[in-house]
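K.L.:
Build me a structure from this.
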Amino acid sequence: MKWSDGVPFTADDIIFWYKDIILNDELTPAKPSWMIVGGKLGEVEKIDDYTVRLHFVQPYGVLLDSLAIYGGQGGFFAPRHYLKQFHPNYTSEERLEKMVKEEGFNYWYQLFMAKNDWIQNPDLPTLRAWKPINEPTATHWIMERNPYYWKVDTAGNQLPYLDRVTHVLAEDPEVINLKAMAGELDFQLRHLMLNNYPMFMEASEKGNYRVVTWESGFGSDVAFSPNLTYKGDPVLRDIIRDRRFRIALSLAINREEINELCYLGLGEIRAATVPPQNPAYREEFGKKYIEYNPERANALLDEMGLRWDKDHKYRLRPDGKTLSLTIEVVAGIFGPWVDASELVKEYWEEIGIKTAVKTEERALWYQRLYAGEIQVAVWSFGQVLFPIIRGLRLIPFARECPFAPLIGEWYVSRGKSGVEPWGDLKKVLDLWEKAKLTVDREKRIQLTQEILRINAENVWNIGILRAPATMCMGVLKNNFRNVPEVALSDTNLNSPGNANPPQFFFKQK
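P.N.:
The predicted structure follows:
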């Protein structure tokens, strides 16, 4: 195997990733969770030019699965021959400082991370099928075939078939939908809106394209996650931490109405759990607290002592203030999340909770999530297809965990910052650690089911429905071939990467 610049790919590229990137606290202050077993970071040893050995303090039952998801470029190896020029272990301080200033950075590690970003740096060697040749901010972001790509087809033909891939920069998702509908795009799988499905079908003949629908690997298309580590208001945080409150929030939601108004009636009402494709799935997990029962929701809030104000409009907190929640949602990137949020606002206000919906840009949403500043986070309930490998919507082992981001921070910092887990939150982390170590598949499924049971009982995430296949639709020009009509679309599979894009081609007349 060779990098895209023709330099051989060897064990040194893996050792460089481990010793010079992962073990460097300036580059990697929070170590990758998949490399931590038994509370300790694993070690990587070079055996020869093409062999490495990984050492962990305990057996690691899902190592190969973890490598399959996390172990790509940047996740398990990096081009040492190129990146070492930006690293103080290989370059003089004087030369490094000069490059840092020339590139407009303050510190060497900022320069290094920029150079190790394949999207931002076209010069970075890659093992991927295509590599960018210009900046992603360009109107047309172009990728050209890697001449040293390491795959061939069954007839021995060099892959990829396509010499060039061009991404067209769009100002918002609606522009993407209009371009796809007009037949201006050869292939588009992301950001196509469900409510446009009838129009896509109607315009397909004129646009000379076909519509494919892939099944979703998400547990719920949209989920509402009250933040148990919200740091802006201790009184509200303690209310959110009361399980009865979260159950009440779930029971107050009319999911059938959301399905009809936002999903064309095509969704399947479902709590936030793994999809049926996972062997640990149980129907009872998907049915927990999803009935529309505002009467019971009100009874639970009464039981908590959250009494109504004198006008019987809103409930009051223990400190006498109006009980209010803010839902934060990213607008228009994947599904009708804003519309669903507005309906949830109505349902929660009917049980006395003053609710606001705040839409914001994706980067800001993540920034606020990581800081513990979001009260109720809205996102898809994805990355749960392989919960022991990457179940950060179910287990708070990373800051991306929407219901406890500061516990995720505590985990990745190994207790140096964040919020220490307690009760069932600690239990699911312990079960997750145990499941990672388990080499027996059936035992691992049992441990996963216990994690799912605890999640369902605690309602840490409030699911709405499982998306219909039309939610994962793609628009393809009729001459764009070798794309499966049926597949599974999921973040963990890097869809459409699981459909083998290097083998996509244009059919010649």
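K.L.:
From here on, just use CA atoms for contacts and neighbour counts.
P.N.:
Noted.
K.L.:
now the strands: where do they sit in the stretch 301-450 of the chain?
P.N.:
324-330, 354-360, 376-381 (DSSP state E, counting those that start in this stretch).
K.L.:
Need the winner for burial among those.
P.N.:
strand 376-381 (a mean of 25; mean count of other CA atoms under 10 Å).
K.L.:
can you list contacts of that strand?
P.N.:
Outside strand 376-381, the residues that touch it by CA atoms under 8 Å, 6 or more residues apart in numbering are 218-227, 272-273, 325-330, 337, 369, 393, 402-403, 463.
K.L.:
Enumerate the positions of the longest helix along the chain that are buried.
P.N.:
Longest among the helix segments of the chain by residue count, using DSSP state H, is helix 441-458. Across helix 441-458, burial judged by 16 or more other CA atoms under 10 Å covers 444-445, 447-456, 458.
K.L.:
Packing partners of that helix?
P.N.:
helix 243-251, helix 283-287, helix 423-437 (3 or more CA pairs under 8 Å, 6 or more residues apart in numbering; DSSP states H and E).
K.L.:
who touches the first one?
P.N.:
This points to helix 243-251. For helix 243-251, the external contacting residues (CA under 8 Å, 6+ apart) are 226, 239-240, 289-294, 296-298, 300-301, 304, 348, 458-460, 462.
K.L.:
same thing but at 7 Å, please
P.N.:
Applying CA atoms under 7 Å, 6 or more residues apart in numbering, the contact partners of helix 243-251 are 239-240, 289-294, 297, 300-301, 348, 458-459, 462.
K.L.:
quick one: which of those residues sit in strands?
P.N.:
Among the contacts of helix 243-251, the members falling in strands (DSSP state E) are Ile462.
K.L.:
And the contacts of helix 243-251, which is closest to Leu261?
P.N.:
Lowest distance from Leu261 to the contacts of helix 243-251 (CA to CA) belongs to Tyr292, with 15.9 Å.
K.L.:
Could you give the number of residues near the closest one?
P.N.:
16 (other CA atoms under 10 Å).
K.L.:
compare with the first, here's sequence two:
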Amino acid sequence: MSRKSAKRRNRLIAGGVVAAVVIGGAAFAIANMGGKDDGGGAAAAEDITPSERGFLEPPIFADRVEAGELPPIDERMVPDPLVVGPGTYLQEEYLDWQNGRYGGEIQFSALASSGFVNIVGSTILRSPGQTTEASVPNVVSEFEHNDDYSAYTMSFREGLRWSDGEPVTTEDVRFTLEDLYGNPDANRPAPSWLYTQGNPAKPLAQLEIKDERTFTLTFAEPYGQFVADLNSWIPSYAELVKPAHYLKQFHADYADAATLDALVKENDRNDWQSLLDYKDVPHWDVGEPRGMGLPTLNPWILVESGENLTVFERNPYFWQVDSDGHQLPYIDRVVVNRVVDSDARTNAILAGQVTLASGGEVSLNNMPIYKQNAERAGLTVFTTGSFNNPLQLFLNRDYEWDVEGSQWQAVMNDPDLRFQKAIAASIDDKAVNDAVYFGLYEDLDPSWRTYDPEQAATLFDELGMTAGANGQRTFPDGSPFVLTLTYTGGQSDFNPVAELLREQLGAVGINVQLEAVDDTLWGQRKDANQVMASIMGNDGPGWPSGISEDYLPAHKGPWAPEQYQYFLSNGERGREPDAALQEFFQLHTSRKEVPPQSEEGVKRWEALETWFKENYAFIPITGAQVTPTVADQRLQNLPKEGSPVNLDVYIGSPGLWFADADESAAE
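P.N.:
Predicted coordinates for the structure are as follows:
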């Protein structure tokens, strides 16, 4: 092994023995953790003396504990910790769980500061993978709901603390709901999932404080979907439970006026409201410099954030443990190195400067390179399923809705949906799969659509979209037809897929104009309803469980954004929904009454999925996505090859990863 490779691998401190996980009795009871260690097992392997309660103090904290700067682990750990093992974060069939050992650093490579590595483990409830049917308390220790799912009572874990050591109490919930979302002066609208049935046009959850640990949220109507929201990292705990003791210093109702004014100026904000918004960092952005100092419930704390580097270190108050008594996370530090583009990231991976890369960070077209260099670079290269759909084609039903005589509206409003059906039948999914995804994506489910260019031509002709002398089709009134496809260059497959769509649609006479824009312009065009058609991925595998709802008409590629505005505003804004969209909103709202993966919830999801297919809300371009992963060979507790859950989901649970022992790697 080369010196360069050996140096790289030493970044991951060698791990120890593999221990079986035993979770006995109640879901939150720690098995085999009483008293002193018998001289064997994890404690002996790591030369750590177990505490009186049976926990193993992370060595990185030993000096701080000895100096009195940090309480010992028995005082930091909650009385009733969550014991993590097989089936806690990922179904047992998809993960060969091992208890790990402390130490080491994991390196990521990103185009910007990244907080995504640090969010999934800290949901209010916890279900394995991307399900919500086996929910157990996580941030809370007790959870219950009434019979019609309109009221939810939960209790924080006794002794739960923020990363700075301050207690987590119901004041953190009260401050969030009343002083932020409920105070017009704060100018902080509540997230939609905290409204009844996730609809801001309906009442916000009503809070009742029972005591310092227990509270109840009551909704105006049955809201079973709320169970999924409490499991989801997409809203995360941080939209319901905020560190009041920290944020009050930026709130005019609590802070000294002169001190607050100085903080506004120091942070280059316009007023206290913008300062509060700036300091209350969304969970997606916890790696940004403004996240420094924000107390968290995540596995790691942000300790450095600059132009080229983001560093997280372990949270001494994290409440999850394994059955050997290790306080999670196993790994001490997470380092996110900034790169200028995807090519630089590939070079960093091959140079051994990245411990783990997955999803959008690793292109399928680079898989041969990674596999060829796997042994030399000490890498494991494998594929899994995905939390994401591949790119979908979105046709905007509301584009030019307010333009009199719009020919786009004429074809989109055809009661038989012949335009949408013709576009769908024009796309050769196998050709896209072979050309862009090396034939690795799954075959397209024919219940969504089938490739049939002859049928497409017939449908276009029936609509009056005939081809002229140049072979290009016109609108029904004879005017030139141009399909403008707007998209961002967010991932490496956007451009080649867009080019193939232009070629395939061109073969049936559709003139496609490609418009690649940056993220900022994309957002502006989308918000202004200036996008005729677009390509974008979404979270399809997360829809049945309710973890994600980005199928909504304005969430990813816009497909009916103005009718969605009408729905959200109770008719004050946007376009009145047609009969089809009224049915969609009814199905969507009805689904929210019950938990998504209950027997009734499954039926309601299937009805909604059928609506998507029959109404061409979006058009799948290929079959289900396959996601590549490249990891250091010694990194343990990763999903198995072929697992349906990829690291884009599981990456938020890196508190479970550890480095296995491999003495030869350090030679």
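K.L.:
quick one on the thing from earlier: what's the angle between the longest helix of the first structure and helix 423-437?
P.N.:
Relative orientation of helix 441-458 of the first structure versus helix 423-437 (axes from the mean of the first three to the mean of the last three CA atoms, to 10 degrees): 160 degrees.
K.L.:
Could you tell me the angle between helix 441-458 of the first structure and helix 243-251?
P.N.:
Orientation check (the same axes, to 10 degrees): helix 441-458 of the first structure against helix 243-251 gives 90 degrees.
K.L.:
Helix 441-458 of the first structure: average distance to aligned residues in the second structure?
P.N.:
Following the fit onto the second structure, the mean deviation recorded for helix 441-458 of the first structure is 1.4 Å by mean CA distance after the TM-score superposition for the first structure.
K.L.:
Aligned to Tyr82 of the first structure, what sits in the second structure?
P.N.:
Using TM-score structural alignment, the partner of Tyr82 of the first structure in the second structure is Tyr246.
K.L.:
Which strand or helix spans its match?
P.N.:
helix 244-247 (DSSP states H and E).
K.L.:
Buried residues in that helix, which are they?
P.N.:
Neighbour-count burial for helix 244-247 of the second structure, counted by 16+ other CA under 10 Å, picks out Ala244, Tyr246, Leu247.
K.L.:
Tell me the residue in the first structure aligned with Leu391 of the second structure.
P.N.:
In the first structure, Leu391 of the second structure lands on Val222 (TM-score structural alignment).
K.L.:
show me the contacts for its match.
P.N.:
Trp337, Val378, Trp379, Ser380, Phe381, Gly463, Ile464.
K.L.:
Distance-wise, check the fifth one relative to Ala138 of the first structure.
P.N.:
To tie it back to what came earlier, the one meant is Phe381 of the first structure. Computed as CA to CA, to the nearest Å, the Phe381 of the first structure to Ala138 of the first structure distance reads 32 Å.
K.L.:
hang on, Leu162 of the first structure in a strand?
P.N.:
No - counting by DSSP: H, G, I helix; E, B strand; the rest coil, Leu162 of the first structure is not part of a strand but coil.
K.L.:
Report how many residues lie close to it.
P.N.:
16.
K.L.:
just Gln407 of the second structure next, same as before
P.N.:
Neighbours of Gln407 of the second structure under the rule other CA under 10 Å: 18.
K.L.:
Find the nearest non-adjacent residue to it, please.
P.N.:
Nearest non-adjacent residue to Gln407 of the second structure, counting by CA to CA, 6 or more residues apart in numbering: Phe475, 6.4 Å away.
K.L.:
follow-up on the earlier one: which one of the buried residues of helix 244-247 of the second structure is nearest Pro544 of the second structure?
P.N.:
Minimum distance to Pro544 of the second structure across the buried residues of helix 244-247 of the second structure is 34.4 Å, recorded for Ala244 (CA to CA).
K.L.:
Is the closest one in contact with Phe175, as I believe?
P.N.:
Yes - with contact defined as CA atoms under 7 Å, Ala244 of the second structure reaches Phe175; the gap is 6.1 Å.
K.L.:
Thr322 of the first structure maps to what in the second structure?
P.N.:
Match for Thr322 of the first structure (TM-score structural alignment): Pro480.
K.L.:
residues contacting that match?
P.N.:
Thr474.
K.L.:
and the gap between Ala129 of the first structure and Asn500 of the first structure?
P.N.:
Distance from Ala129 of the first structure to Asn500 of the first structure, by CA to CA: 10 Å.
K.L.:
Over to Leu185 of the first structure?
P.N.:
19 Å.
K.L.:
who has more neighbours, the two?
P.N.:
Leu185 (20 against 13).
K.L.:
Aligned against the second structure, show me the partner of the more buried one.
P.N.:
Per TM-score structural alignment, Leu185 of the first structure is aligned with Val354.
K.L.:
hang on, its match packs against Ala110?
P.N.:
No - between Val354 of the second structure and Ala110 there is no contact under CA under 7 Å: 10.0 Å.
K.L.:
returning to that earlier point: I'd like the buried residues of helix 441-458 of the first structure as JSON lines, with distance to Pro8 of the first structure appended.
P.N.:
Shown next, in JSON lines, are the buried residues of helix 441-458 of the first structure (distance: CA to CA, whole Å):
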{"residue": "Arg444", "distance to Pro8 of the first structure": "38"}
{"residue": "Ile445", "distance to Pro8 of the first structure": "40"}
{"residue": "Leu447", "distance to Pro8 of the first structure": "42"}
{"residue": "Thr448", "distance to Pro8 of the first structure": "40"}
{"residue": "Gln449", "distance to Pro8 of the first structure": "44"}
{"residue": "Glu450", "distance to Pro8 of the first structure": "45"}
{"residue": "Ile451", "distance to Pro8 of the first structure": "43"}
{"residue": "Leu452", "distance to Pro8 of the first structure": "44"}
{"residue": "Arg453", "distance to Pro8 of the first structure": "48"}
{"residue": "Ile454", "distance to Pro8 of the first structure": "48"}
{"residue": "Asn455", "distance to Pro8 of the first structure": "46"}
{"residue": "Ala456", "distance to Pro8 of the first structure": "49"}
{"residue": "Asn458", "distance to Pro8 of the first structure": "51"}
